[in-house]
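Student: turn this into a model:
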Amino acid sequence: MIRVLVIDDEALVRTGFTHILNAADGIRAVAAVSGGQAVQAVRELRPDVVLLDIRMPDVDGLTVLSELRRMPGPPVVAMLTTFDTDAYVEAALRSGAAGFLLKDTDPEQLPYLIRTLADGSTILASQVTRTVVDGFLGRGVRDPCAVRLVDRLSERERAVLALMAEGLSNAGIGARLHLSTGTVKGHVGAVLEKLRVGNRVQAVLVAERAGLLRSPEDGADR
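Tutor: Coordinates of the predicted model:
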């Protein structure tokens, strides 16, 4: 059972997401609270996945995210918002969010997205994917620090990281590389440790800044 906590300042949003999630097999919305109750609710309920509104009147969602990430064994956090500007995407992902969903996400897809997050994969709303790829990542400029970190990876770990960037789950990576899910999980853990990051999204950002994910065509254009 995947335990989900919804944090949003709008009662209608909280109610809607709760009904959708509780109707799905293997998922339970353990609570839906406003921003001021967020940190305490996470401490008491220990959810696996948190859907966190990035902009709330009583508390800043990014501040809540930072507090959650400092907890021992923090939950997977996906930012939930109607905003898709570069600043919000950058701030959320660099602060350790594992995903970025818009509030108008198709209700039928929401349970799948929750399962994907719980599996350790990255979720980005299609509307913000281009921002991540072409916006604040600084394409065309390699970060020497990121290059040094990526150079620590083995060939297999680089292959795993490239598939992480495609948004594949551990099972999906295993199928592509003909590895067991357990083996992939070990490689993912090694990648995160060597890149000194806390989740897959941050690992992909390091890989992008190092130039690992660029195609030959990208290089030819510069």
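
Student: contacts and neighbour counts: CA atoms only from here.
Tutor: OK.

Student: this protein: helices as residue ranges?
Tutor: Taking DSSP state H to define them, one finds helices in the chain at 11-22, 38-45, 61-69, 86-94, 110-118, 126-134, 144-150, 155-165, 170-177, 181-195, 200-209, 216-220.

Student: this one next, for a side-by-side:
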Amino acid sequence: MHRFFISKDNIKKGNIIITGDDVSHISRVLRIKPGDDIVVCDGQGMDYKVVIENIDKYVVRTRILESRASDGEPGINAVLFQGIPKSTKMDVIIQKCTEIGVRRIVPVETARTVVKLSSEKDEIKKVERWQRIAEEAAKQSGRGIIPKIAIPKSFDEALAEAEELDISLIPYELEKNNNLKMSIHGKKAESIGIFIGPEGGYEDFEIKSALDKGVVPVTLGPRILRTETAGSAVLSCIMYEFDEM
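Tutor: Got it, this is the predicted structure:
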């Protein structure tokens, strides 16, 4: 069944209206008609099965048939602190990590980040695009929320945010003893942070800063993963360990 996100403000007395780009997508692309059922989500973890009552140029009007908590939301709050990569790699990272269950993605400018956003306007434009990718991936994968893509932060700012989480991990190629499973197995955590560097990884002083802030270094084994692979690999392991896969 087709799925769409709406603002909670669009829910009124047993009815839900759909506005914006989804209107033309519903009527012209999907050719959904009055009388058809769809699922809408309020982006806060609630799904609504609705029947379409009317479609005009700007609004789709629906009536709620039933409501329930979204099945697609993991219990663990996973935050990805992703070093900004080159080209369109961030698009893939956002898409795949959204599908797996990440709650929030923080783009991070590190010492080896090649892509530098020159102005606040560039940052906002980039984040708006990334947020649209997250929304499309959330629709496709049956998520109950759309992961929030943050405005890019410095590495120190990301470390400060990570201090609010129960556990934070940083894959590090020089770590030989502490593997990912050892770091999360049996842990009672509601939130977990994942630090992934850009192409070229982290500088030594960044690793030291992370360790000083209590971030746990882990090895991912004998294979070196690309930046666009590492986040989704670690996130998948976390979801499995916390019985979310």
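
Student: care to give me the TM-score?
Tutor: TM-score for the superposed chains, counting by TM-score structural alignment, normalised by the length of structure 1: 0.31, backed by 105 aligned residues with a Cα RMSD of 5.1 Å.

Student: need the next SSE after the helix of greatest length in structure 2, C-terminal direction.
Tutor: For structure 2, the longest helix by residue count, based on DSSP H, is helix 120-141. Where DSSP states H and E defines the elements, the next helix or strand beyond helix 120-141 of structure 2 is strand 148-149.

Student: list of residues touching that next one?
Tutor: For strand 148-149 of structure 2, contacts defined as Cα atoms under 8 Å, 6 or more residues apart in numbering pick out 103-107, 127, 130-131, 134.

Student: out of these, which is most surrounded?
Tutor: Most neighbours among the contacts of strand 148-149 of structure 2, by other Cα atoms under 10 Å: A134, with 28 neighbours.

Student: so what's the residue count around E206 of structure 2?
Tutor: Around E206 of structure 2 there are 16 residues (other Cα under 10 Å).

Student: for it, which residues are in contact?
Tutor: Residues near E206 of structure 2 by Cα under 8 Å, 6+ apart: F155.

Student: what of the one 4 residues further on?
Tutor: Counting by Cα under 8 Å, 6+ apart, A210 of structure 2 makes contact with 159, 216.

Student: now with 10 Å?
Tutor: Neighbouring residues of A210 of structure 2 by Cα atoms under 10 Å, 6 or more residues apart in numbering: 155-156, 158-160, 162, 168-170, 195, 204, 216-217.

Student: please apply the same query to V13 of structure 1.
Tutor: Going by Cα under 10 Å, 6+ apart, V13 of structure 1 touches 6-7, 32, 53, 103.

Student: identify the farthest-apart pair in those.
Tutor: Farthest-apart pair in those is A32 and K103; separation 14.8 Å (Cα to Cα).

Student: between the two, which one's more packed in?
Tutor: Neighbours were counted for A32 of structure 1 and for K103 using other Cα under 10 Å; A32 has more, 24 against 16.

Student: so where do the strands sit in structure 2?
Tutor: Using DSSP state E, the strands of structure 2 run over residues 3-5, 11-12, 15-18, 37-41, 46-55, 60-69, 77-83, 104-109, 148-149, 153-154, 167-171, 191-196, 216-218.

Student: which of the contacts of strand 148-149 of structure 2 lies closest to I38 of structure 2?
Tutor: Nearest member of those to I38 of structure 2, counting by Cα to Cα, is A134, at 20.4 Å.

Student: that closest one contacts Q95, correct?
Tutor: Yes: with contact defined as Cα atoms under 10 Å, A134 of structure 2 reaches Q95; the gap is 5.9 Å.

Student: between these two, what contacts are shared?
Tutor: Q140.

Student: related to what we said a few turns ago, let me know the angle separating the longest helix of structure 2 from strand 104-109.
Tutor: Counting by axes from the mean of the first three to the mean of the last three Cα atoms, to 10 degrees, helix 120-141 of structure 2 lies at 140 degrees to strand 104-109.

Student: which strands and helices sit next to helix 120-141 of structure 2?
Tutor: Using 3 or more Cα pairs under 10 Å, 6 or more residues apart in numbering; DSSP states H and E, the elements in contact with helix 120-141 of structure 2 are strand 3-5, helix 89-100, strand 104-109, strand 148-149.

Student: now these as CSV including distance to A210 of structure 2?
Tutor: Formatted as CSV, those follow (distance: least, Cα to Cα, whole Å):
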stretch, distance to A210 of structure 2
strand 3-5, 36
helix 89-100, 22
strand 104-109, 13
strand 148-149, 22
